[in-house]
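Engineer: show me the folded form of this:
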Amino acid sequence: MSGRRREEQSDPLLTWMQTFQVSGPCTSYEDLTGGVAIAQVLNVIDPSWFNETWIMRIKPDTGDNWRMKVNNLKKILQSVLEYYQDVLGHPVSEDHIPDVTLIGEFSNTAELRKMVQLVLGCAISCDKKEEHIQQIMTLGESVQQAVMESIQELLSKEPSDAVTADTYVNYDSQSRKYYYISEDTDEKSDILQRCHDLEQQVSVLMEEKRSLMSENRALRDQQEEEGMDSPQMFNKKMLLLQSQIEQLQEENYRLESARDDYRQRCQELDREVQDLQQRNQDLTGLAHEAQSLRDEMDVLRHSSDRVGKLESLVESYKKKLEDLGDLRRQVKLLEERNTVYMQRTCQLEDELHKAHASRGQLEGLSRQIQELHKKHSSESLRAEKWQFEFQTLKEKYEALQKEKEVSLGTAVQ
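Structural biologist: As a prediction, the model looks like this:
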């Protein structure tokens, strides 16, 4: 438990507030910022003035909305000041008027003690003051002493610096927080214009309230000059003016709530714009990445086309190599035939030597030899021709093989 929490729990005024045992939270000064517990204590102190109808005007669920808290505290302070003036006949010194904005927005303990001190003054000055004083006497001696000092301090001020309910106007002293947002979208500009219009309406309502309060003071001054000749008429005008003031307060609260809603909507739109901008940046990055991937795919597709062409060229080379193998087989066959022819020629020459006896046979053999020689020459020429073609094809094959190796090396790079 923090030191501030322990100090609050030992505060005499807070200890006195806890003796009423109301349903509203009352364990710390922060619990009192919503005004619910204070209103319930006032209802116990004087249920005829702070009646159930008045209690119903206090919003029970304020949460963290400081404007709702301030609105509740305004109503409570207004009624307390009226109670001091009209019932107790003891106007409150200006030094004891709490700043409800500091209470509702910042949970200011000093201002809260002023509010509780006013409630204490109501308790020890109302019709049931003996009962409440007796209740104070049941507390510890130090608490009693501190409570009595607070009462003395509250009631000892001179009326020269007193503040009445009619002169209490706190709208101009309320802290107004403006949350400036970027005007990137038309919708936020419209909302800002709406907020400006609401501010103007609030100013008009505040001016009307000040005018009504001035009229109220004028009527009271007139009644005092006339010696209170018509109290009933004055009371009726007072009730009418009070009703009008309450309506204006409710309208002001409604407009402030609407303005807060618009501001919250502006903040949400601002966050949405930031999210969309971030998403746009992400999508832009993805688009650049996709474009780079498409460029890489184009390069790979071009490389794939070159590879396909090279594969077709290799296939053609393979076919040429197969054709070259056939040519080699044909050359080999011709060489074998040439060998056979050579053997046959040798045989014929041997027969020629053996055939000297027969000239006719020799001439025939000579013609046959000549024919064989011609045929051999022709076949030799063919063999040379095939050998030349084979050598040419071999050179082409080696050139194509080197070109293929160069192409494959370029494609790999």
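
Engineer: alpha carbons only for contacts and neighbour counts from here, please
Structural biologist: OK.

Engineer: and stretch 7-18, how far out from the chain middle?
Structural biologist: 43 Å (CA atoms, centre = their mean, to the nearest Å).

Engineer: need the contact partners of it.
Structural biologist: Here stretch 7-18 makes contact (CA atoms under 8 Å, 6 or more residues apart in numbering) with 26-29, 41, 113, 116-117, 136, 139, 143-144, 146-147.

Engineer: quote the end-to-end distance of it.
Structural biologist: 15 Å (CA to CA, to the nearest Å).

Engineer: any idea how far stretch 61-73 is from the chain center?
Structural biologist: Counting by CA atoms, centre = their mean, stretch 61-73 comes out at 27 Å from the chain centroid.

Engineer: sorry, back to before: of the contacts of stretch 7-18, buried ones?
Structural biologist: C26, S28, Y29, V41, R113, V116, Q117, I136, L139, V143, Q144, V147 (16 or more other CA atoms under 10 Å).

Engineer: so how far is I55 from S243?
Structural biologist: 16 Å.

Engineer: more neighbours: which of these two?
Structural biologist: Taking other CA atoms under 10 Å, S243 and I55 do not tie; I55 has more neighbours (18 against 12).

Engineer: re the thing from before, reformat the contacts of stretch 7-18 into TSV and put distance to Q247 next to each item.
Structural biologist: Shown next, in TSV, are the contacts of stretch 7-18 (distance: CA to CA, whole Å):
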residue	distance to Q247
C26	30
T27	33
S28	32
Y29	29
V41	25
R113	29
V116	26
Q117	28
I136	38
L139	41
V143	41
Q144	41
A146	39
V147	36
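
Engineer: sequence B follows; please return its structure for comparison with A:
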Amino acid sequence: MDVTISELLELFLQSPLVTWVKTFGPLGSESEDRLGVYMELVDGVFLNKIMLQIDPRPTNQRVNKHVNNDIYLRVQNLTILVRSIKTYYQEVLQQLIVMNLPNVLMIGKDPLSGKSMDEIKKLLLLVLGCAVQCERKEEFIERIKQLDIETQAAIVAHIQEVGFTRCCFR
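Structural biologist: You can find the predicted model right below:
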């Protein structure tokens, strides 16, 4: 049975990782449709803001705030995000990322595909890994604890999936 992009998008936006990301602030405006919310996530601006909360160290890279569906600007923002994540793991957490890094070109060129949604999921997993291991982890874990039990369990499973076993929920 073929799944439409609309159905994939709906499932993705209801996923525990997206629910968690929304604890950092509104994603899209209330009147915005699902596609608009997803594109805001894919454009990298929102995720870069989250990464800045996790790692406030100054960066010389400027995120393009107005992507307007420009492939180049989207790829640039996502590249900055991946570089920030990778640097944080290596320099602060002293850890090596063993999973394949998200394919920002695929996301940039064709964001509305199942494969791109899988790549965005990887990005969200890596950001989650940073959040639950950073200096402010108690604050970020507390946000997870405010979610419903089913979502919490799914997020814990994601944490275990990517090997962040030092994070604990009580």
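
Engineer: quick one: what's aligned to R143 of structure 2 in structure 1?
Structural biologist: Aligned counterpart of R143 of structure 2 in structure 1: Q135 (TM-score structural alignment).

Engineer: can you get me a residue count around the nearest residue to that match once chain neighbours are set aside?
Structural biologist: In space, and not counting its chain neighbours, Q135 of structure 1 is closest to T19: 8.0 Å by CA to CA, 6 or more residues apart in numbering. Applying other CA under 10 Å, we find 14 residues neighbouring T19 of structure 1.

Engineer: please apply the same query to R5 of structure 1.
Structural biologist: For R5 of structure 1, using other CA under 10 Å, the count is 14.

Engineer: quick one: stretch 71-84 of structure 2 aligns where in structure 1?
Structural biologist: Using TM-score structural alignment, stretch 71-84 of structure 2 corresponds to residues 66-79 of structure 1.

Engineer: mind checking how far that stretch is from the chain centre?
Structural biologist: Worked out by CA atoms, centre = their mean, stretch 66-79 of structure 1 lies 34 Å from the chain centre.

Engineer: same question, stretch 45-52 of structure 2
Structural biologist: 9 Å.

Engineer: stretch 132-143 of structure 2 now?
Structural biologist: 15 Å.

Engineer: same deal with stretch 340-350 of structure 1?
Structural biologist: 106 Å.

Engineer: which residues of structure 2 does that stretch align to?
Structural biologist: Using TM-score structural alignment, stretch 340-350 of structure 1 pairs with nothing in structure 2.

Engineer: show me what counts as buried in that stretch.
Structural biologist: Y341, T345, L348.

Engineer: next step: those restricted to helices.
Structural biologist: Y341, T345, L348 (DSSP state H).

Engineer: okay, the residue positioned nearest the centre of structure 2 and H158 of structure 2: tell me how far apart.
Structural biologist: Here the mean C-alpha position of structure 2 is nearest to the C-alpha of L124 (CA atoms, centre = their mean), at a distance of 2.7 Å. Distance of L124 of structure 2 to H158 of structure 2, given as CA to CA: 10 Å.

Engineer: circling back to that earlier point, post-alignment, the match of stretch 71-84 of structure 2 versus structure 2, mean distance?
Structural biologist: Stretch 66-79 of structure 1, aligned to structure 2 and superposed, deviates on average by 1.0 Å (mean CA distance after the TM-score superposition for structure 1).

Engineer: circling back: JSON lines for the ones in helices among the buried residues of stretch 340-350 of structure 1, including distance to K385 of structure 1?
Structural biologist: Shown next, in JSON lines, are these (distance: CA to CA, whole Å):
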{"residue": "Y341", "distance to K385 of structure 1": "18"}
{"residue": "T345", "distance to K385 of structure 1": "22"}
{"residue": "L348", "distance to K385 of structure 1": "27"}
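
Engineer: would you mind measuring the gap between the ends of stretch 79-95 of structure 2?
Structural biologist: Stretch 79-95 of structure 2 end-to-end distance (CA to CA) = 20 Å.

Engineer: how far off centre is that stretch?
Structural biologist: The answer for stretch 79-95 of structure 2 is 14 Å, by CA atoms, centre = their mean.

Engineer: same question for stretch 8-28 of structure 2.
Structural biologist: In terms of CA atoms, centre = their mean, the centre of stretch 8-28 of structure 2 is set 9 Å apart from its chain centre.

Engineer: buried stuff in that stretch?
Structural biologist: Across stretch 8-28 of structure 2, burial judged by 16+ other CA under 10 Å covers L9, F12, L13, P16, L17, V18, T19, W20, V21, L27, G28.

Engineer: just the helices in structure 2 please.
Structural biologist: Under DSSP H, structure 2 gives helices at 5-13, 16-21, 34-42, 45-54, 71-87, 104-109, 114-131, 137-145, 149-161.

Engineer: tell me which stretches of structure 1 form strands.
Structural biologist: Counting by DSSP state E, structure 1 has strands at residues 92-93, 162-163.

Engineer: relative to structure 2, what is the average displacement of the first one?
Structural biologist: Put plainly, it is strand 92-93 of structure 1. For strand 92-93 of structure 1, the mean distance to aligned residues of structure 2 following superposition is 0.8 Å (mean CA distance after the TM-score superposition for structure 1).

Engineer: contacts for stretch 37-55 of structure 2 next, please.
Structural biologist: Against stretch 37-55 of structure 2 from outside (CA under 8 Å, 6+ apart): 9, 13, 24, 27-29, 63-65, 67, 69, 74-75, 77-78, 80-81, 84-85, 88, 107-108, 111, 120, 127, 130-131, 134-136.

Engineer: ok, 7 Å please
Structural biologist: 24, 27-28, 63, 65, 67, 74, 77-78, 81, 127, 130-131, 134 (CA atoms under 7 Å, 6 or more residues apart in numbering).

Engineer: among those residues, which ones are buried?
Structural biologist: Going by neighbour count (16+ other CA under 10 Å), the contacts of stretch 37-55 of structure 2 have L27, G28, V63, V67, R74, N77, L78, L81, V127, C130, A131, C134 buried.

Engineer: among those residues, which pair sits farthest apart?
Structural biologist: V67 and C134 (28.7 Å; CA to CA).

Engineer: related to what we said a few turns ago, check the strands of structure 1 for me and report the most buried one.
Structural biologist: Neighbour counts (mean count of other CA atoms under 10 Å) averaged over each of these peak at strand 92-93, with a mean of 22.

Engineer: with adjacent residues omitted, what lies nearest to whichever residue in structure 2 pairs up with L102 of structure 1?
Structural biologist: Counting by TM-score structural alignment, L102 of structure 1 corresponds to M106 in structure 2. The shortest distance from M106 of structure 2 to any residue other than its chain neighbours is 6.1 Å, reached at S116 (CA to CA, 6+ apart).
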